[in-house]
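task: produce atomic coordinates for the following.
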Amino acid sequence: MTQVIAATDGSDAPIDLHALAASAGIAAEYVIPYGRDVAKIDLRALESSQHVSGGGASSPHYVVVTAITPTPFGEGKTTTAIGLAQGLNRLGQQAVLTLRQSAMGPTFGIKGGAGGSGGARILPAERMNLHLTGDFHAITAAHNLLSAMIDNHLHHGNELDIDERTITWPRVLDVNDRALRHIVSGLGAKIDGVTRQASFDITPASELMVIMSLATDLSDLRRRLGRIVIGRSRSGEWISAEDLKAAGAMCAVLRDALEPNLLRTGEGTPVLVHTGPFGNIATGCSSVIADRVAAAGARDGGYILTEAGFGSDMGLERFVDLKCAVSGMHPSVAVVVVTIRALKAHSGRHRLVSGKDLPEEMLQENVDDVRDGAANLLKHLQIVRGFGITPVVAVNVFPTDHDAEIEEVTRIAGDAGARVAVCHPVTRGGEGCLDLAGAVVEACQEAGEPASSRPAYEPQDDLRTKISKLADLYGADGVDYTPAASRLLEAYEQGGFGHLPVIVAKTPLSLSAEPGRKGVPTGWRLPVREVRLAAGAGYVYAICGSLSTMPGLPSRPAAERIDVDLDTGQIVGLR
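This is a model prediction of the structure:
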């Protein structure tokens, strides 16, 4: 069991960062303290890596946490992952958790802080949610440097003959600010630049965030930055960041941000927190480098745990088809998080609204709703197994759940051939996840070492075929393209981008493209209205339905309750 001197109550008592790193198998020479409770890990730690795949008795086990189709409230993947890591430690197993970094925008918006809750949380919470070691600021600066160099190139004669109407590179900011979604830049005199329509995205939606999450080392980062496509010339040539001579300076800004951050759970389990790409238009996973650092230090038979955003149809698929394809690490087991409230929602009898309390009737015992909504769980078990991964169902229990409902979902999952465990990460921490930890240990031992995960499509498939196979995975009857999307797909194929993976940007609240369709929708087609290229990150994404990459603040943003206690200097109001 990991023993670390840590402030488990969230106080500012000092911790031993070197002891924390040692529990993850990371030597003291690679620990770069950022204050007294957070450290970065030198990338030289990767040189000691002995493992390139998960599973098996002679290498660390690689476990990914996913979920069924979530409600707007989320089903607790992060808290379950934290609780599971702590539970494994309590069983005497070495466990290292890798997670995405929280963005400040949602922290001040409707969602509030991230990083777990109660007995399953990341410490220090205020640093996890505000700045951490400045990685997001570096990504914001590097992204906007390229934006500035694009406009500067236009201003000083436009040697590359960029067609400004084709520029797809926005500016970014880690604040929810709807007023910046559509702007006009360059207003004023001629000396103030070229006037053109432009936009802002939130920093997690930046292509640089995905590039950072997928880069395997500094050289790979530099190559990916150079491949970024910002638009086309008037003759139709693709214009890259390398063409603008911007990639080198961007890499310089991002160099230190490529190092993962070491934090801890409330029970002292080591956590590598690194990058935070958007879940809808990107991978929604923490970085390849963080996982590789964890693998470098993991003992034989240890556990590397990570999380994939949203449900298995979106997050796990991208985890397999993009992240695992880059990292070479392949999970033996996927923990599928399910909640009673999500199953009731998938019965189709209830309407949940983000920012509002659960309907009172959903708090009443209703086994029929749970049984009917379980079709969604069974679909996700099918998806997980389709990737060649063994599922373990984690029933994340809330105080309003009823014993009969918990027993019903446990029976259904068991009848489907899955291991299932009831867990209480928020209220009981690692102790409340011992059954889940035991189920994961058994599943990993039984699964053995996977040669590789089975992808949803083949690399040689053309872009339309890849999209079609993903539509099949969701249960669609086919795919419909707008004329504009069809033209761009053809242009990407002709431009040499047809070999790239595909991400389908759709609602995470349904297996379909319509958030109101619950359970396992039938009789629908996937509507692709737009496609975009992320050449540096290395994929094409198809946009289905409405999509906003710059959130707005709600009527009562979480920022209103955040302040600083002037007597103690402590930040208050984060949750």
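
use CA for all of it now, contacts and neighbours both
Will do.

quick check: residue 477 touching residue 524?
Yes: look at residue 477 against residue 524 with Cα atoms under 8 Å: they come within range, at 5.8 Å.

what's the helix or strand for residue 476?
For residue 476, there is no helix or strand it lies in under DSSP states H and E.

so what's it up against?
512, 522-526 (Cα atoms under 8 Å, 6 or more residues apart in numbering).

can you convert these into CSV and add a column each for distance to residue 277, secondary structure and neighbour count?
Shown next, in CSV, are the contacts of residue 476 (distance: Cα to Cα, whole Å; DSSP: H, G, I helix; E, B strand; the rest coil; neighbours: other Cα atoms under 10 Å):
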residue, distance to residue 277, secondary structure, neighbour count
512, 22, coil, 27
522, 30, coil, 13
523, 32, coil, 9
524, 29, coil, 14
525, 27, coil, 17
526, 24, strand, 26
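
of all the residues you listed, which two lie farthest apart?
Within these, 522 and 526 form the most distant pair, 11.4 Å apart (Cα to Cα).

give me the common contacts of those two.
Counting by Cα under 8 Å, 6+ apart, the contacts common to residue 522 and residue 526 are 476-477.

next, the second sequence, to be compared with the first:
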Amino acid sequence: MAKSDIDIAREADVKPITEVGAKLDIPADALRQYGPDKAKVSFDYLDSLEDRKDGNLILVTALSPTPAGEGKTTTTVGLGDGLNAIGKKAVMALREPSLGPCFGVKGGAAGGGYAQVVPMEDINLHFTGDFHAIGAAHNLLSALIDNHIYWGNELGFDERRVAWRRVVDMNDRALRDIVCSLGGVSNGFPRQTGFDITVASEVMAIFCLSKDLKDLEERLGNIVVGYTRSREAIYARDLKAQGPMTVLLKDALMPNLVQTLENNPAFIHGGPFANIAHGCNTVSATRAALKLGDYVVTEAGFGADLGAEKFFDIKCRKAGLDPKAVVIVATVRALKMHGGVAKDDLAAENVEAVKKGLENLGRHIRNVGQFGVPAVVGINRFTLDTDAELAAVKEYTEQFGVEAIECNHWAEGSKGTIDLANKVVEIVEGGGAQFRTLYEDDMPLFDKINTIARNIYGADEAIADKKVRDQLHQWEKDGYGNLPVCMAKTQYSFSTDPNLRGAPTGHVVPVREVRLSAGAGFIVAICGEIMTMPGLPRVPAANSIHLDDEGLVQGLF
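From the prediction side, this is the model:
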């Protein structure tokens, strides 16, 4: 019987985090330790690195996800280990897992097999408490809003237009739409509101895009929390909320340092979802990694249509990052599903289904090319994949001038990614990257949405009713027209129909709602039926998670 990820992680020869930091020349006194195997890196030390030359930034993305699994985080870890194995000073920069998917359907986000970051259980659960701090800061602002209204509403909130919801880091569909403040005068004024999952919070986005505490505080103050009856914006700074929110986040903003199973350094920090948020780890961790390593391997959530697009158009635009190469992760299993094969039938060889499903990979390759960054396909190999199926993938990608390289990091660790690591170095040293964003800052907001819908999703157009368009026009008049857009859309399809796999064309992208994230610095366009508070599946992963007789966690993956 094959060992589970958690069993493999427990058998790891974990080094003291001070030894891992020493690989990057981080002095022990610059680490704020959370036990022997994880630490935060102090701002004072990171500030001292400002004049260092940046390393080379590598993005790992993927084709559109399927229930068959793609292994994007696993490949990110495997590639980081592989680069170290060939003598490069490489660092990984990953997102923190949310409790929602850990107890829902997707599981954690610490890699898998012999390409994991550890301590796996801590990372997938409470870790260093960052998400708790983000949730607390968000809900403090919620409490301050309702408290202000209760004590006389000096700012003139129109209670129908309070824009700030609450958050919890758990999938809980019952909280999507609620009425708060019931129970009489002493409990405040009843109004309709709701909860989002913490990883969809604007505070999470701000946390991940802030370069330091000063920037964080300014962004928090810029949050638009509601409007007056005359439609004047009310900001978090009007409630004097940015100060106490920053206090709650001051330690959390320091990047977290952990290690892989091969004792290589990895930053894990921040974790917005890519289907409903911008899907990238923190700017502070990425910038730290770029100063400390020659190669930095980072990931963006879900497929390249979501995570990679937002990485380029939001994170790189805002943080001034200059990516040098992209790895697009693909699996034969996922390609078969995009080719129409049911999950229960994936074990049988089906080259024709692979070829049909390759349309999905092809669109992702073309999409990445629009950003001017050269790509390579990493085929995350599974045991039952056949040589004929793998050959079909490799032959297909040649038409794009992109090499597809077989990877076996799940079973072999760094040994399984040596070829991919060498190819990434070849791409970087070739100097072919000419990074560009998909659209200019001054393009009208709805045109930005349409550009993404057409150029990335293959849609005929985006559609929205007059209320949505009028709201976008108003924001343009208010000075927010130069912001990028963050598309909230199902991750399973280029369309807004999660069941439409492959590379559909001729569809439309309905935008049902738009939200202003003035502090984060983008506009969120909520498309189709996507929810900012997920629900649990019929049989959640939580049903299998428990402590065994030895007090060890079982069922976490």
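
what do we get in the second structure for residue 537 of the first structure?
Matched by TM-score structural alignment, residue 537 of the first structure corresponds to residue 520 in the second structure.

show me what contacts its match?
202-203, 205-206, 209, 219, 223.

residue 327 of the second structure now?
Residues in contact with residue 327 of the second structure (Cα under 8 Å, 6+ apart) are 58-62, 375-378.

which of those lies closest to residue 260 of the second structure?
residue 60 (16.7 Å).

and the contacts of residue 476 of the first structure, which is closest to residue 87 of the first structure?
Comparing the contacts of residue 476 of the first structure against residue 87 of the first structure with Cα to Cα places residue 512 closest, at 34.8 Å.

I'd guessed the closest one sits against residue 474; true?
Yes: contact criterion Cα under 8 Å: residue 512 of the first structure and residue 474 qualify, at 6.6 Å.

before we move on, back to that, so the match of residue 537 of the first structure versus residue 222 of the second structure, what's the distance?
Going from residue 520 of the second structure to residue 222 of the second structure by Cα to Cα, to the nearest Å gives 8 Å.

next: residue 96 of the second structure.
25 Å.

those two: who's more crowded?
Using other Cα atoms under 10 Å, the more surrounded residue of residue 96 of the second structure and residue 222 is residue 96, with 27 against 19.

to which residue of the first structure is that one aligned?
Checking TM-score structural alignment: residue 96 of the second structure goes with residue 101.

now do the contacts for its match.
Contacts of residue 101 of the first structure (Cα under 8 Å, 6+ apart): 128-129, 273-276, 286.

which of these are retained in the second structure?
Compared against the second structure with both residues aligned by TM-score structural alignment, their matches' Cα atoms under 8 Å, the contacts of residue 101 of the first structure retain 128-129, 273-276, 286.

so which of those residues is the most crowded?
When neighbours are counted by other Cα under 10 Å, residue 275 leads these with 33 neighbours.

that one matches what in the second structure?
In the second structure, the residue equivalent to residue 275 of the first structure is residue 270, according to TM-score structural alignment.

so its match sits in a strand?
No: secondary structure of residue 270 of the second structure (DSSP: H, G, I helix; E, B strand; the rest coil): coil, not part of a strand.
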